[in-house]
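Peer 1: Make a model of this:
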Amino acid sequence: MFKSILALPRAVWLIGLISLVNDSASEMLYPLMPLYLASVLMAGPKALGIIEGIAEATSSIFKLVSGVIVDRTKKAKPWIVLGYSLAGIGRPLIAIANSWLWVLAIRFTDRMGKGLRSSPRDALLAESVNKNQRGITFGLHRSMDNAGAVIGPLLAALFLSLGVPLRDIFLWAVVPAIVTIVLALCIKEPHKEAVPQASKFGWSLEGMPNQFKRYLVVAGIFALANSSDMFLLLRAREAGVPQADIPLLWAAISLITTLFGTPLSALSDQFGRKRFILIAWIAFAFFYIAMGLPGISMFQIFALFGIYGLFKAATEGVEKALVADMAPKGLAGTAFGWFNLVTGLMLFPASFIFGWIYEAITPLYAFLFSGGCALVAFMLMAFWVDGKMHFKPNLIKS
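Peer 2: Reported below is the predicted structural model:
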């Protein structure tokens, strides 16, 4: 497997490095957001749910826009550079925000940048390798992305241990932002075969396989279960995890995802995507239901977060490889755009509903809601989505 990883094209490694640096900044700030909102801006779970829901919905809409445009223009690099630039500019501005509404506006800009870069980046990755390398390619990208998510929280923990104010930590995010933009400018797009522009090209799902359309429905239902991870950190803090250890807990999840993301995604190239997704979704349902139980101990929190890390490792790269498998030739950007749109838009009601139940009723019912949605998605994925939607790429000639 190591030879296969090293043999991947330069573009795959460069995009992975960009994600690593960018996520170092993003994840340095991410676990601090609930603390910043609560201790500095005096905002509660409802505000957190609104901020994260709107931010992720914004990202999803722009993922479709950029995906369709990149299929039309056949140019991914400009959107990747623009996307990382907007995110890099937005994050440090949180340090000067004086209300949660300003944080919402800044997160909106940050997520718009993510939306503009994500589908073009994923399409570029899919087009840079053969079909039987997609699992390992997206797995490597997610592993490097999560490596940044290890470095970021460790930096946050270091800053907190040194007594650096939360506002100042947000200002430090400007350094990796500059590095990310410079690296993005170095991207060289792979040569693309000329694909005639078909009349079906557009914003609709026309021309997409029925299996892909069904998968979109199921993925949307599962996304309703997947509310903002900030609620998990909030739950851990309420369960007794010290504030200074919250970034370390988040870093541990990312470390697990980094270590297991590439090998698990590579296995999906041989044994199929669907079984990995099904196993991971069951683990997700168990994790959420267990997290909501009253009297949960710190040891149990740490063990459950380990399961959550394995869930992310088994799905993040595999889900994207599955989308690439099903996308018609020349429409990879649009396919990724629709997948990101559907799953991202559902994050708004997911975070809003979860936050409302968490604050107005009880955390137990909020976590049961997410676990229940995950179980519904599991059943539909197993018995409704056509089994032909997934194949073993190693049996298909490139």
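Peer 1: contacts and neighbour counts: CA atoms only from here.
Peer 2: Noted.
Peer 1: now the helices for the stretch 101-250 of the chain?
Peer 2: Under the criterion DSSP state H, counting those that start in this stretch, helices of the stretch 101-250 of the chain are mapped to 134-161, 166-171, 174-184, 210-225, 230-238, 246-271.
Peer 1: here's the other one to compare against:
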Amino acid sequence: MSATTDQVQFAAYAPGRFAEHLPFAQRGYLFTLPGDFPEETPAHTNVTDWEMAVYRAHGEWEVRDINGNRKVWGIGPSRRVAVGMAFQAVARKRRYRAADIADRRAAAGLETVPPYMVEVTAGVTLVLTPQAVAHLFRIEATDFGHPARYHVTDPDGGGAYAITAGEGVELRTLEVGLLHVRCGCDPEATRFENEADALAYIREELSTWAMCENSPGAPAEADAQPDEDDDPDIMERRKERALQATWDGLTDNYERSYQDAQTAREQMTRAGVAMIGQVIRGQLPAATGMSVRAEDLALTAVHGDGDRLWAENGGELPGETVHNVNAYLTDVLTFGRDEEALTDLGWAEDEHLSGVFTIAFPPAP
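Peer 2: Below is the predicted model of the structure:
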């Protein structure tokens, strides 16, 4: 796609959006860099959209991606200039990547771009009953044990009505598409290296199709419509696609769940450290941070500005407060207290005491 800085939509973020140890300012703006940018790179080299952050740093504006390597992509005297520099850097990197993919394909004896592309251009889901054929536009969930209701419209222009799921009621999705063959088009499509695989996919997935008018040649007329489902090769491919789709869905769900869990853990840790800070400041108002022994989740020190306000077994902090803090630590660090987990969450290991980690409290409200 063709994207410019004038089209970027910014969303402000506030303190707490990122953990303090991450290389982002506490305040800034989030925006999305489309995965299909720049426009001239082939669609088969596109990536997912990137989430980016732009913020003030060292007297200038700085742009980093937030989900990958958190690399600096652009720096400038204004937000727009920094974002523009980031767009240029990403475009350059993606052009190099697209060229590298083309070179590797050529080295493998393949065409620079997959020559066969199947584009789905339209689709409709029908509800079939012995009495009627209707267009589905919504499925209404019902209480457990009761059949779903399909909200439909009449293909001839009649009003909306509902059909109850049951015996003799069938859902059927019909899709229409285009086959592109070395035509120069670059649609969002499923790509193939040879005609046989492209036609097999068409027979499995499309109800009807046509050739792109820019394609130099067309497959045989006999391949123009889908075959019946009695072809064992087609059935085997369909089974393989279903298994792959299931696996892809499971891995995507796992990755999203893992990211959600990581974010939730960071948020819980920040909230827990803030809560412990308030408890300690109830006795030591000048407290700015604490040290904890990870092995048994015990508070070992409370720090002020350059001073140690309390050390383990000291009298400045009542025993009940220490007991409460240790109990809170058990909850706060439930999901990881090894070195890697703690440092990821912003704790720093003591240079002289192995297994002891220190973290700063957020400013007092």
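Peer 1: Quantify their similarity with the TM-score.
Peer 2: Comparison of the two superposed chains (TM-score structural alignment, normalised by the length of structure 2) gives a TM-score of 0.24, and 144 aligned residues with a Cα RMSD of 6.8 Å.
Peer 1: would a markdown table of the helices of the stretch 101-250 of structure 1 with mean neighbour count be doable?
Peer 2: Compiled in a markdown table, those are given as follows (neighbours: other Cα atoms under 10 Å):
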| stretch | mean neighbour count |
| --- | --- |
| helix 134-161 | 25 |
| helix 166-171 | 18 |
| helix 174-184 | 19 |
| helix 210-225 | 22 |
| helix 230-238 | 19 |
| helix 246-271 | 24 |
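Peer 1: can you put those in a markdown table and add distance to Ser60 of structure 1?
Peer 2: Written out in a markdown table, the entries for those read as follows (distance: least, Cα to Cα, whole Å):
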| stretch | distance to Ser60 of structure 1 |
| --- | --- |
| helix 134-161 | 18 |
| helix 166-171 | 24 |
| helix 174-184 | 21 |
| helix 210-225 | 12 |
| helix 230-238 | 19 |
| helix 246-271 | 23 |
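Peer 1: Out of the ones you listed, which gets nearest to Glu127 of structure 1?
Peer 2: The minimum distance between Glu127 of structure 1 and these falls on helix 134-161, with 9.2 Å, by Cα to Cα.
Peer 1: Please name every helix or strand in contact with that closest one.
Peer 2: Contacting helix 134-161 of structure 1 under the criterion 3 or more Cα pairs under 8 Å, 6 or more residues apart in numbering; DSSP states H and E are the following elements: helix 2-6, helix 10-29, helix 100-128, helix 166-171, helix 246-271, helix 298-326.
Peer 1: Distance to Gly148 of structure 1 added to these, as a markdown table?
Peer 2: Rendered in a markdown table, the data for those read as follows (distance: least, Cα to Cα, whole Å):
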| stretch | distance to Gly148 of structure 1 |
| --- | --- |
| helix 2-6 | 19 |
| helix 10-29 | 4 |
| helix 100-128 | 16 |
| helix 166-171 | 16 |
| helix 246-271 | 8 |
| helix 298-326 | 14 |
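Peer 1: nearest to Gln211 of structure 1, of those helices?
Peer 2: Ranking those by distance to Gln211 of structure 1, with Cα to Cα as the measure, places helix 298-326 first at 8.0 Å.
Peer 1: what packs against that closest one?
Peer 2: helix 100-128, helix 134-161, helix 210-225, helix 246-271, helix 273-291, helix 332-345.
Peer 1: hmm, who's touching the following helix or strand past the last one?
Peer 2: To tie it back to what came earlier, the one meant is helix 332-345 of structure 1. Using DSSP states H and E, the next helix or strand after helix 332-345 of structure 1 towards the C-terminus is helix 347-360. By Cα atoms under 8 Å, 6 or more residues apart in numbering, the list of residues contacting helix 347-360 of structure 1 from outside reads 45-46, 48-50, 52-54, 56-57, 223-228, 231, 363-367, 369-370.
Peer 1: Done for today, thanks.
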